[in-house]
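Visitor: how would this look folded up:
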Amino acid sequence: MSKRLSTSIRVALAGALSLGLVAASSAAELRLAHFMSPMHHMQKRMMQPLADKLAAETGGEVTIRIFPSGELSKSGAAQWKTALTGVADITFGLQGYTSETFPRTMFAVAPGLFHSSAEATTAMWENVDALAPDYERAKLLAMWAAEPAIIMTKDVPIRTMDDMKGLKIRTADQVGAAIVQALGGTPVPLPASEMYTAIDTGVIDGIMSDASTIESFKLHEVANYFTVGLPSSTSAYFLVMNRRSFDGLTADQQAALDALTGRELSMTAAESYATEAARGLDMVRAAGKTIIEVEPAVLEDFHAKSDTVMQSMLKSAEAAGVDGKAIVEGLRGGASATR
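Guide: Now for the predicted structure:
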């Protein structure tokens, strides 16, 4: 074999190896972490379909491996940090668990602002540019809201504000805690996983949460009264991605992921929460428990107290250099798209 031919073969082999390395580097398995059960409706209706579609759109180059039940990060409050540090490539969590990190988005869960998950989620995306600074350290894939919270109690039916006095009510975030306090109750911050045992054993008297948690945590077994229609807060959620993980994808892969996420995926999640809330209340009825709708005259008292929470939020935002009034006006305007 001539020296020239040998050199040509070596160059060809090097080129083939180089192409092989490029092809290998274009494949990626993304780790998606969440702290819920693998049977949770978000995994079934949002996360797994996203994984399936992304694999199909990229010809199997980009796959998502889901780690449920806190396998990568047990704490619900740690999900944002889990994405930022790269422990997981993608995480699902609640902004309310670290409210101070999301001063703009928390206005989307303010009391009495929205009547449904679809309305709140639409408003969030209509104002995505105003909320974007909350997510600048990560790649925002989706953000959405649940249905407005209800109050579930074991022994005391909530029909008037006087019924709230002195009750220990589980809350998920600072906004919910402020509402409970304004209504005369004592807020008790607890992770969702502890709600069932806490109300069953009397550690708390009740729970403020959206009705989707009824089925997820079997709350119809331990609560007896479910007060609906209050001007309460809701819960906001996020699906975010580590910036370096996103930048490591090819341009075509990024485009495929962008096409499958964003507003449309968020509305799918909101719809799922609405479905689960309705199912939860159906379970309450089937269990023979009591659903209470507050009388209109009494509802005005609840609205007045809830408004003090909004005013407090606006003052705190102003102190932090956030134009809360502009955000609230924008959110109210954005909600009109669903009415």
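Visitor: Every contact and neighbour count from this point should use C-alpha atoms.
Guide: Fine.
Visitor: Skipping adjacent residues, who's closest to the most centrally placed residue in the chain in space?
Guide: The centroid of the chain falls nearest to residue 237 when counting by C-alpha atoms, centre = their mean (1.4 Å). The shortest distance from residue 237 to any non-neighbouring residue, by C-alpha to C-alpha, 6 or more residues apart in numbering, is to residue 94 (4.4 Å).
Visitor: Next, count neighbours for that neighbour.
Guide: When neighbours are counted by other C-alpha atoms under 10 Å, residue 94 registers 23.
Visitor: roughly how far apart are residue 67 and residue 212?
Guide: 22 Å (C-alpha to C-alpha, to the nearest Å).
Visitor: show me where the protein has strands.
Guide: Ranges of strands in the chain, per DSSP state E, are 28-33, 62-67, 90-94, 139-145, 150-153, 168-171, 186-189, 206-209, 225-228, 236-241, 290-293.
Visitor: Can you name the residues in contact with the second one?
Guide: Read that as strand 62-67. The contact list for strand 62-67 (C-alpha atoms under 8 Å, 6 or more residues apart in numbering) reads 27-34, 47-48, 51-52, 54-55, 253.
Visitor: and with 7 Å instead?
Guide: 27-34, 51, 54-55 (C-alpha atoms under 7 Å, 6 or more residues apart in numbering).
Visitor: One more, please, to line up against the first structure:
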Amino acid sequence: MLRKIAFGLAATAMMSSAQAQEVVLKVAHFLPPMSTMHSRFIVPWCDKIEAESKGRMKCQIYPAMQLGGTPPQLLSQVRDGVADIVWTISGYTPGRFPISEVFELPFMTTTHEASARAVWDFIDEHAASEFEGVKRIANWVVGPYVIHLRDKDLKTIEDFRGMKIRAPSRLGNRMLTALGATPVGMPVPQISESLSRGVIDAAIVPWEVVPATKAHELTKFHVEVSGGRSLTTATSIYVMNQKRYDSLPPELKKVIDDNSGREVSAWVAAEFKVGDEGGRAAALGRGNKITEIPADEVKRWKDASQPVVDEWIAEVTSKGHDGRKLYERAVELVEKHSRN
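Guide: As a prediction, this is how the structure comes out:
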């Protein structure tokens, strides 16, 4: 009898221990479930950590700000533990990422995967302190930004004058100002209504965002730049609350670690590339016009936006860093990974 009782107590203790080690991670972001970010990265990433942890670690995903708040509050939510993991755009919290935002400068980035690897390495070297309080899982830039216009095409720098254009970040705002447009800052979820009501004449977003925001239904013209460099882009961060990570047992930390880093960042970027192809196809499917700006005109845009680069270098230098060296290192890393 005593042996049976002892066995029962031991079994109960083992079951309690196993249950205590089951972890459910709250993962939040601001786009709908049909978005590239949700369907092609967050869901597969969560499936992967569940499989590798043998079911001991799972995700509960909250798309479209279902935990409440607004997109600019996601970073605070993960720092404060409202969410365990979030994906957001660093430009939604101006001033919080003054060094790593270098990749949002005009004509900085190239291909999806190469730029993602450059971002990860650069942050490792120079901007890890910007992520204090969170564990970095992935850092990357989304695909090249495209100008999506309601009812007017754009071919030269002069065409920017008088246009109200949604920009992705403070550096995107400065670039549009330098090109002669009036920048209007807003998170991605506000784009559809703003285009529909005529609050903005155009929006700068990557192709992959188009289906989720119905931008291809609200615009008729789309402008790409030639030359292999992005007009501008946005730095994405996928991060975990540091205390939540620290509370995990070693074997579950390893699962998170194995699914973090440079190559995971490149994987996300590659999925965004697929999303870009789908968004572009959706625009073409509606008969919309896509214009590619030729090299000589792109040079005019690049020359006009050079003051944005110079101003960023001066700002960062004024805060005690070597702005020129940081800029040159970012360029060097992009070129290095673009050659590989």
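Visitor: Just the TM-score for the two chains, thanks.
Guide: TM-score of the superposed chains, computed with TM-score structural alignment, normalised by the length of the first structure, equals 0.91; 334 aligned residues with a C-alpha RMSD of 2.2 Å.
Visitor: coming back round to it: out of residue 67 and residue 212 of the first structure, which sits in the busier spot?
Guide: residue 212 (23 against 19).
Visitor: so stretch 109-125 of the first structure aligns onto which residues of the second structure?
Guide: Taken onto the second structure by TM-score structural alignment, stretch 109-125 of the first structure occupies residues 104-120 there.
Visitor: and the end-to-end length of that stretch?
Guide: Terminal-residue distance, stretch 104-120 of the second structure (C-alpha to C-alpha): 14 Å.
Visitor: Just the buried residues of it, please?
Guide: 104-120 (16 or more other C-alpha atoms under 10 Å).
Visitor: coming back round to it: so the residue nearest to the centre of the first structure sits against residue 91, correct?
Guide: No - taking C-alpha atoms under 7 Å as the definition, residue 237 of the first structure is not a contact partner of residue 91, at 10.5 Å.
Visitor: and residue 159 of the first structure, how many residues sit next to it?
Guide: Neighbour tally, residue 159 of the first structure, other C-alpha under 10 Å: 17.
Visitor: mind listing what the aligned partner of residue 177 of the first structure in the second structure touches?
Guide: Matched by TM-score structural alignment, residue 177 of the first structure corresponds to residue 173 in the second structure. Counting by C-alpha under 7 Å, 6+ apart, residue 173 of the second structure touches 167, 183.
Visitor: what separates residue 173 of the second structure from residue 155 of the second structure, distance-wise?
Guide: For residue 173 of the second structure relative to residue 155 of the second structure (C-alpha to C-alpha), the value is 19 Å.
Visitor: now swap in residue 240 of the second structure and tell me
Guide: Distance from residue 240 of the second structure to residue 155 of the second structure, by C-alpha to C-alpha: 42 Å.
Visitor: the helices in the stretch 51-200 of the first structure, which residues?
Guide: 79-85, 117-126, 128-131, 174-182, 195-201 (DSSP state H, counting those that start in this stretch).
Visitor: out of those helices, nearest to residue 297 of the first structure?
Guide: helix 174-182 (18.1 Å; C-alpha to C-alpha).
Visitor: The closest one vs the second structure, average distance?
Guide: In the superposition with the second structure, the average deviation recorded for helix 174-182 of the first structure is 0.6 Å (mean C-alpha distance after the TM-score superposition for the first structure).
Visitor: quick one: contacts for the equivalent of residue 43 of the first structure over in the second structure?
Guide: Superposed on the second structure with TM-score structural alignment, residue 43 of the first structure falls opposite residue 38. Listed by C-alpha under 7 Å, 6+ apart, residue 38 of the second structure has no contact partners.
Visitor: thinking again about what came up before, the residue nearest to residue 237 of the first structure -> the second structure?
Guide: Using TM-score structural alignment, residue 94 of the first structure pairs with residue 89 in the second structure.
Visitor: which non-adjacent residue is nearest residue 133 of the second structure?
Guide: Per C-alpha to C-alpha, 6+ apart, closest to residue 133 of the second structure is residue 242, 5.4 Å.
Visitor: Surely that neighbour touches residue 132?
Guide: No - using C-alpha under 7 Å, residue 242 of the second structure makes no contact with residue 132, being 8.4 Å away.
Visitor: Compare these two (neighbour count), which wins?
Guide: Looking at residue 242 of the second structure and residue 132 with other C-alpha under 10 Å, you find the greater number of neighbours at residue 242, namely 19 against 12.
Visitor: what about residue 70 of the second structure, how many residues close to it?
Guide: Using other C-alpha under 10 Å, residue 70 of the second structure is surrounded by 14 other residues.
Visitor: How about the contacts made by it?
Guide: By C-alpha under 7 Å, 6+ apart, no residues touch residue 70 of the second structure.
Visitor: Residue in the first structure paired with it?
Guide: Under the alignment defined by TM-score structural alignment, residue 70 of the second structure is paired with residue 75 of the first structure.
Visitor: I'd like to know how far its match sits from residue 191 of the first structure.
Guide: 9 Å.
Visitor: next one: residue 129 of the first structure
Guide: Following C-alpha to C-alpha, the distance that separates residue 129 of the first structure from residue 191 of the first structure is 30 Å.
Visitor: Pick out whichever of these two has more residues nearby.
Guide: residue 191 (15 against 9).
Visitor: what lines up against the more buried one once you look at the second structure?
Guide: Match for residue 191 of the first structure (TM-score structural alignment): residue 187.
Visitor: Alignment lookup: residue 55 of the first structure to the second structure.
Guide: Residue 55 of the first structure maps onto residue 50 in the second structure, by TM-score structural alignment.
Visitor: In contact with its match: list those residues for me.
Guide: 56-58.
Visitor: got it, and residue 160 of the second structure?
Guide: Residue 160 of the second structure sits next to 179-181 when contact means C-alpha under 7 Å, 6+ apart.
Visitor: Not counting sequence-adjacent ones, nearest residue to residue 308 of the first structure?
Guide: Leaving aside its sequence neighbours, residue 308 of the first structure sits nearest to residue 182 (C-alpha to C-alpha, 6+ apart; 7.7 Å).
Visitor: mind checking how far that neighbour is from residue 272 of the first structure?
Guide: From residue 182 of the first structure to residue 272 of the first structure the distance is 30 Å (C-alpha to C-alpha).
Visitor: now swap in residue 155 of the first structure and tell me
Guide: Residue 155 of the first structure is 30 Å from residue 272 of the first structure, by C-alpha to C-alpha.
Visitor: I am finished for the moment; much appreciated.
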